[in-house]
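# Could you look at this predicted model? Sequence included:
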Amino acid sequence: MKTIIPNWPAPKNVKAFASTRVGGFSTGPYQGLNLGSHVGDDWSLVEKNRNWLAQQASMPNVPIWLNQTHSTVVAQVHESTSEVLDADGVFTSSSHVICSAMTADCLPVLLTNKQGTQVAAVHAGWRGLANGIIENALERFSGDVMAWLGPAIGPQAFEVGEDVLQAFVDFDPQAHHAFIPCDIEGKWFADMSRLAIQRLNKAGVTQVFDSGLCTYQDKASFYSYRRDGVTGRQATFIWIEE
């Protein structure tokens, strides 16, 4: 199993990692460690993948899985549950509650306070990011917070239209620095990590660490919806150990 360990100075009791597609039991377009149950893969294989990952990663509980709809909803959870929650972020201050965000190009954002008593995982597609999901997650924290940005589609690959540019610039004119014009008129390359960093900084989070990993460009390691269409999902996890 290949995992990505965040390059951040989180408290020692905060455990976090991002999965890749390496390992697992799925086949065809889902080849590898597909964790998404909503993408057309055989459910029995997804379940096998999830169980295998939990065992390999020594997870203290089953992760909390989300039904992600590009909303700005952040669920606050006090205990582990097998119920799938309708949200695009999950926050907890309880130990052994595993927060997760599934992605295949969107930006996974992990948050922890510096005391290691509060954590969250956020699924930030451009809509959620523009509409304030990071800010919604941060409202649940007390004290100083640090953030880690996991693997997502990179700025050389994420082509968007004028509507996406406008959604961010309407909130903060400085957001235009995260967009580079394409050769096609009215199209732009968007830097999701830079947009997230702007939002985090504006909300008072100055310690932000970026994995710099592009899901689109690294087919061996990551699923990418923009690249492949029919594909699996990796996930990013965070929990308080004790």
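Sure thing, it's come through.
# going forward, measure contacts and count neighbours with C-alpha atoms only.
Will do.
# if I read this right, residue 117 contacts residue 97, doesn't it?
No: with contact defined as Cα atoms under 8 Å, residue 117 and residue 97 do not form a contacting pair (11.7 Å).
# separation between the closest residue to residue 135 other than its chain neighbours and residue 136?
Nearest non-adjacent residue to residue 135, counting by Cα to Cα, 6 or more residues apart in numbering: residue 203, 6.8 Å away. Residue 203 is 10 Å from residue 136, where distance means Cα to Cα, to the nearest Å.
# Pasting the second one now:
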Amino acid sequence: MPVAVTTKSPENLHVVNWPTPKVLAFSTTRFPPKDKRSLDNLDSIKKCEADVGERFTEFDFFNLGAHVGDNPISVEYNRNILLSYLQNDSKIQWLEQVHGNHVTYVDRHKITPIVADAAITREKKLALAIMTADCLPILLADKNGNEIAAVHAGWRPLVANIIKATIDKMKTPACDIVAWFGPCIGASAFEVGSEVKERFIESSIQFSAAFTALNTDNSIENPIKFSADLVMVAKFQLKELGIENISITNACTFSQSSKYYSYRREGKTGRMASVISLV
């Protein structure tokens, strides 16, 4: 069975080609999608400033995070553009992500964001969204297109077993689940301390392969640091659960500053979204 892959149409939108047409999924960049249903170019974005009010350069041009200090009218404007890429009458369920391991099942749309770091649904036209600006977004679907999930896989949710918590709450057997990894901070850019590595190794020594020492000294003045590979960690966890169909975007949010928001790089910045829906 073919796994999900990423295409590049329309521009500035990663569209996922799932094994079943019953699943629609995509992830955004820091620019708005460009086609007849959206904004044509950056000039038209600037012309809309009068409609949405003051813009902040940290969030140019397609911030979807309502919690980062951007103009809320601008965020709502961008989220409405996102809806045009879903089926008519679809709604997006947003989460208040807290870097934990709580998984919520969504059977109806809630206007207020749900406090959770992963969501599952079996309802059509109820899209699930994960916001990221370095963390790994993971989208899951069964191969027949009856159940979907979206996971916010930063290092804290990963070490707290957010993936296992999500799979355990799904009805689909692990062997029938297809996984897709969106853009995240790459291993060469993600520097962490030894305490992060140790928390993963406590659960399995195999996680040590995802950490590479950046220095040999380990003094108070120069404590040892490691590069951490979120993709490797998440891939290992999925395979341990019996999920083999994994597609990886291989895009680094930190290094590709002209295309993605990165909290590690910029601090105050916008958020991309990875969205999945049953159709």
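Sure thing, it's come through. Values in this document were obtained by computation on a predicted structure and should not be read as measured data.
# quick one: TM-score?
With the length set by TM-score structural alignment, normalised by the length of the first structure, the two chains reach a TM-score of 0.95; 240 aligned residues with a Cα RMSD of 1.5 Å.
# Alignment lookup: the residue nearest to residue 135 of the first structure to the second structure.
In the second structure, the residue paired with residue 203 of the first structure according to TM-score structural alignment is residue 241.
# now swap in residue 177 of the first structure and tell me
Matched by TM-score structural alignment, residue 177 of the first structure corresponds to residue 209 in the second structure.
# With residue 127 of the first structure instead?
That one, residue 127 of the first structure, aligns with residue 156 by TM-score structural alignment.
# Which of residue 203 and residue 136 of the first structure has more residues huddled nearby?
Between residue 203 of the first structure and residue 136, residue 136 has the larger neighbour count (other Cα atoms under 10 Å), namely 16 against 13.
# Show the contacting residues for the aligned residue in the second structure for that one.
Correspondence of residue 136 of the first structure to the second structure, assessed by TM-score structural alignment: residue 165. By Cα atoms under 8 Å, 6 or more residues apart in numbering, the contact list for residue 165 of the second structure reads 101, 102, 103.
# for residue 186 of the second structure, same thing?
Residue 186 of the second structure sits next to 229, 230, 251, 252, 253, 254, 255 when contact means Cα under 8 Å, 6+ apart.
# and what of residue 195 of the first structure?
Contact analysis of residue 195 of the first structure by Cα under 8 Å, 6+ apart lists 175, 178.
# Tell me how far the match of residue 203 of the first structure lies from residue 202 of the second structure.
18 Å.
# Report the secondary structure state of residue 236 of the second structure.
With DSSP: H, G, I helix; E, B strand; the rest coil as the basis, residue 236 of the second structure sits in helix.
# what about it, neighbour count?
Residues lying near residue 236 of the second structure (other Cα under 10 Å) number 17.
# circling back: quick check: neighbours shared by residue 117 and residue 97 of the first structure?
Any residue near both residue 117 of the first structure and residue 97 by Cα under 8 Å, 6+ apart counts here, and that gives residue 240.
# Compare these two (neighbour count), which wins?
Using other Cα under 10 Å as the criterion, residue 117 of the first structure and residue 97 rank with residue 97 on top: 25 against 20.
# Map the more buried one across to the second structure for me.
By TM-score structural alignment, residue 97 of the first structure lines up with residue 126.
# can you put the contacts of residue 165 of the second structure in JSON lines and add distance to residue 111 of the second structure and secondary structure?
Output for those, formatted as JSON lines (distance: Cα to Cα, whole Å; DSSP: H, G, I helix; E, B strand; the rest coil):
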{"residue": "101", "distance to residue 111 of the second structure": "22", "secondary structure": "coil"}
{"residue": "102", "distance to residue 111 of the second structure": "19", "secondary structure": "coil"}
{"residue": "103", "distance to residue 111 of the second structure": "18", "secondary structure": "strand"}
